[in-house]
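*Asks:* Have a look at this fold, sequence not included:
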């Protein structure tokens, strides 16, 4: 293990125990402030385990840190949820993106304003990890991206203490490497103001993906922090069923304003979903499954499900219906699983491959019956039709799980109460 480590580079690395078993992933580093003029001491790492629980790993337990992984030595782990103490800071959450001033060596020349990109720690003679270096991007009026350089810790002003000038670019760059669910989990750990600031700085698509993974109260607070036009743009990027669920948490007047600001073709399926009774197939279905007409070729069908923006459960099968192919469709004919598509010649048409032996759901079908039928037939999605057998959408297994689990299942705080 080297004597200097840059902490932002550890973010997302897997953590292994001495047996090679994976413990979790690094999410941050904990810095303890000291009462003297001595630089802060890095006392441990924050690791995220299964079920989104974050625990503290004392730095003394770490035997190796490199570009590939963090490895722990022998000993037991305290599995209590990590909570930051009064004299502690988190490197990524509290220090990254801070605007600081760097004093030139020997007090020669002007001070330089910049933004923190990374924090470097070194092992001292007492085997303590101490903050010694700060990577800074200099603010420049001449270029969009200023010069990057390293400064000694004692030359940096404004790194420690209250600040109203903390940006978001570098934290977002780190978070952007995560899956939406992990990014949503990371945002829950930020103070409310910082969380809302970071969320607002995401592009519309990324923010929509993250909102879908957050508890409802966080969704509402973040959406309320956006101007209404931006909020409507983000709702347009969400899956219609998720957008409908989020809008249902808002006052009726606010719902109407946001729906009116959305593009009519994007708002229409959301309005329809909001009309169904909660807890039914109509209320939880997605109105945008992969729908094909029977004359579509297998090659065309496979091209459709290769779309990287489709979730795995939506791409697992295609639904075949008479034109029009947008919901509500013409007469529903059946479904074709992607494995069947892989086994057929590319020129075959999907109309000859449909599985029509499973009765579709009705909009009023309840969650219990949906769950039982999906389990009976080992399905990850089921079609939903109206009384005239037009396809309206599909209920996917993630829809069922999302609405069957406790209402606060995404809220990590609710599930950490009483944890040992």
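*Replies:* Arrived safely, thanks for sending. In this text the structure is predicted, and so the values were computed from the model without any measurement.

*Asks:* going forward, measure contacts between C-alpha atoms and count neighbours the same way
*Replies:* Noted.

*Asks:* So for this protein, the centremost residue is which one?
*Replies:* The residue lying closest to the centre of the chain (Cα atoms, centre = their mean) is residue 180, at 2.0 Å.

*Asks:* For it, which residues are in contact?
*Replies:* By Cα atoms under 8 Å, 6 or more residues apart in numbering, the contact list for residue 180 reads 206, 209, 210, 213.

*Asks:* try it against this one:
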């Protein structure tokens, strides 16, 4: 949605029709989801509760809201039709706030909320801006007066003592995934489970990827099956595959059955490869382009904020289909090369013909030397039929080379030993282990 300097009072959104960019009606706005944040930051408007036909209500993130007009709200992208469920850290504007009695900073008399406004910040988040109040001049007075105040003047939006889980969630809101994982690690199992249930799917998925494996398994098993499947869908497919492989076959199959078919298929495909191979380390969702795509298209794709820096370091040119496993792999293009070329140049004319792709069976020791030889942060994985299966990133290589318990040591604040950081020694250990252990058949995964 384009940025705006003016506030939008949310009462005008209630019951507005929600349209897609083609002009077709999808549903009706029923509420707005907001979340309190710490450190004096304005509460964030997370998204809309939209009622589809047959009174089925779903969540639409604010990033999908394309335009807000007087008579309708227009959204873009794919609509997730999973039924909306409010998290403990969230409040609903119309359900929880409108007509709620609140305390105003510096005043002793009660006030009631009758409207709330939002505005778009520089970060492109939508935040609570002002609150319209109806206040009585006395317990027996008939006259009331209306006033508009800043969000920070209202107690319900300010994190304070005694807010329990909501306070913790507000503090976690602006943390990086690794820091959230550390906070979860330091909690008791019961408290960790409680907070995990209240976190949104994406945040929990990012934090899970940073936790030691035993705590990943503990948390995912503590969730209801539907919720656990949703969280796995938000994880990187290679991390989700590693986690599912640690579960019992019965639990793993139950979760995979509840996942979206495409997401489950990616995880199942990755589980076919050994854990310490290029196939087991790769992600099946790199940036894939057609031969007739231009440099401008490629740069637009790598600017996607959901891509990690490593994954955005290289694009892959393939024949159709453009989802892994693709059609014939034509080559890779480094992002630095894209930055040096005119926007209209075809990416197929820029492929690095000297870069031989990895095979899915390549062991991590081979992969690490490959990365060092070619100074890479990302590399293609291609099968015998020259189909692109995915891409390995340098962070996944490092993760595989470090000792199994490195995440736990990091959480506990232990100083890394020489063995933890001597990559040559660890690679030698892996090679010796590989020499002593025959290759596993396809379909098996190495134990940790």
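*Replies:* Structure received. This is a predicted model, so every value here is computed, not measured.

*Asks:* ok, back up a step: residue in structure 2 paired with the residue nearest to the centre of structure 1?
*Replies:* Aligning on TM-score structural alignment places residue 180 of structure 1 opposite residue 177 in structure 2.

*Asks:* Could you check how far that match is from residue 184 of structure 2?
*Replies:* For residue 177 of structure 2, the distance to residue 184 of structure 2 equals 11 Å [Cα to Cα, to the nearest Å].

*Asks:* Without its sequence neighbours, what residue ends up closest to residue 415 of structure 1?
*Replies:* With sequence-adjacent residues excluded and distances taken as Cα to Cα, 6 or more residues apart in numbering, residue 415 of structure 1 is closest to residue 409, at 7.4 Å.

*Asks:* Now which residue in structure 2 aligns to that neighbour?
*Replies:* Per TM-score structural alignment, residue 409 of structure 1 is aligned with residue 406.

*Asks:* And residue 383 of structure 1, by the same measure?
*Replies:* So, by TM-score structural alignment, residue 383 of structure 1 is matched to residue 380.

*Asks:* if we can go back for a sec, buried by neighbour count, from the contacts of residue 180 of structure 1: which ones?
*Replies:* Among these, those classed as buried by 16 or more other Cα atoms under 10 Å are 206, 209, 210, 213.

*Asks:* burial of residue 241 of structure 1, as a residue count?
*Replies:* Residue 241 of structure 1 has 25 neighbours, counted by other Cα atoms under 10 Å.

*Asks:* Now the corresponding residue of structure 2 for it: closest residue in space that isn't a chain neighbour?
*Replies:* Residue 241 of structure 1 maps onto residue 238 of structure 2 when the alignment is built from TM-score structural alignment. Excluding its sequence neighbours, the residue lying closest to residue 238 of structure 2 (Cα to Cα, 6+ apart) is residue 283, at 5.6 Å.

*Asks:* I figured that neighbour hits residue 240, correct?
*Replies:* No. Taking contacts as Cα atoms under 8 Å, residue 283 of structure 2 lies outside contact range of residue 240: 10.3 Å.

*Asks:* which residues do those two both contact?
*Replies:* Joint contacts of residue 283 of structure 2 and residue 240 (Cα under 8 Å, 6+ apart) do not exist.

*Asks:* which stretches of the stretch 51-200 of structure 2 form helices?
*Replies:* 165-172, 177-186, 189-198 (DSSP state H, counting those that start in this stretch).

*Asks:* Just tell me which of those ends up closest to residue 394 of structure 2.
*Replies:* Taking Cα to Cα, helix 177-186 is the member of these nearest to residue 394 of structure 2, at 17.4 Å.

*Asks:* With that, I have no additional questions.
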